[in-house]
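A.B. asks: dropping a prediction and its sequence here:
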Amino acid sequence: MEIAVVGSPEFTLGFQLAGVSNLYNPEGEEDLHSILRSLLNNKSVGLMVVDSTMLPTLPERLRDQLSASVSPTVLGIGTEEDTTLRETIRKAIGVDLWK
């Protein structure tokens, strides 16, 4: 299983330095939607890391698909506090580890 990272060049740089090779820097909303949809349907991707600042701009249906996806697991990561990771872990194992 592969890791795919979607975000700005500044966001994906750290992942590139860590050795991740599936990096996507969308140029506009349509490009972002297209990349996310194709990664959701890609069976070789097991984990999709997305810049959390991009998630609120997505259409509700696509956001629902991303949050419900098990394979690939979608993680929204950013500089602001976000409960996406907490909710993903809770859904995966059925326990809230932060309590």
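C.D. replies: Yep, it's here. Numbers count the residues shown, from 1 in each chain.
A.B. asks: for the rest of this, base every contact and every neighbour count on C-alpha atoms.
C.D. replies: Noted.
A.B. asks: any idea which element Gln16 lies in?
C.D. replies: If you go by DSSP states H and E, Gln16 is part of helix 9-17.
A.B. asks: got another, please set it beside the one above:
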Amino acid sequence: MKILVIGDRDMVNGFQLAGIKDVYEANDPWKIKEILDDVKFMKDVAIVIISRRMAQEIRDFLDEWKREKGIYPIILEIPDKKGGEFEDPMRSLVKRAIGVDILKR
């Protein structure tokens, strides 16, 4: 099983330096969706790493993609150099399911 990275040039270069060979440079939502559509048919991908900022831009697409694919590959959202606000997807799922934010700090 392999790890695949989708991100901007800096993110991709960083993971290549760390030894990840399967990297895809993408800077716009259409390119990311195109790459993920190709990943659907790859049987040997265990983890897809994508920046949180990019994932937020295509959240509806990712949610649908996860429903189709199940739990594999795992989508791992990491912060990029621009940072930004992030709400944990599990937190929003729990809130939507029961109607209350039980994880509120």
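C.D. replies: All right, it came through fine. The structure displayed is predicted, hence computed values, not measured ones.
A.B. asks: now for the helix holding Gln16 of structure 1, which elements pack on it?
C.D. replies: Contact analysis of helix 9-17 of structure 1 by 3 or more CA pairs under 8 Å, 6 or more residues apart in numbering; DSSP states H and E lists strand 2-6, strand 22-24 as its packing neighbours.
A.B. asks: pick the most deeply packed of those strands.
C.D. replies: strand 2-6 (a mean of 20; mean count of other CA atoms under 10 Å).
A.B. asks: in structure 2, which residues correspond to that one?
C.D. replies: Mapped onto structure 2 using TM-score structural alignment, strand 2-6 of structure 1 spans residues 2-6.
A.B. asks: give me the contact list for the matching stretch.
C.D. replies: 12, 15, 20-26, 32, 44-51 (CA atoms under 8 Å, 6 or more residues apart in numbering).
A.B. asks: same question, stretch 35-42 of structure 1
C.D. replies: In contact with stretch 35-42 of structure 1 (CA under 8 Å, 6+ apart) are residues 4, 24, 26, 45, 48, 62, 66, 69, 71-72.
A.B. asks: so which of those comes closest to Thr84 of structure 1?
C.D. replies: Taking CA to CA as the measure, Thr84 of structure 1 lies nearest Leu66 of those, at 10.9 Å.
A.B. asks: quick one: buried ones out of the contacts of stretch 2-6 of structure 2?
C.D. replies: 12, 15, 23-26, 32, 45, 47-51 (16 or more other CA atoms under 10 Å).
A.B. asks: contact partners for the closest residue to Ala46 of structure 2 other than its chain neighbours?
C.D. replies: Once flanking residues are discounted, Ala46 of structure 2 sits nearest to Pro73: 4.5 Å by CA to CA, 6 or more residues apart in numbering. Going by CA under 8 Å, 6+ apart, Pro73 of structure 2 touches 45-48.
A.B. asks: determine how far the match of strand 2-6 of structure 1 lies from the middle of the whole chain.
C.D. replies: Mean-position distance between stretch 2-6 of structure 2 and its chain equals 10 Å (CA atoms, centre = their mean, to the nearest Å).
A.B. asks: mean per-residue distance, it versus structure 1.
C.D. replies: Mean deviation of stretch 2-6 of structure 2 relative to structure 1 after superposition (mean CA distance after the TM-score superposition for structure 1): 0.3 Å.
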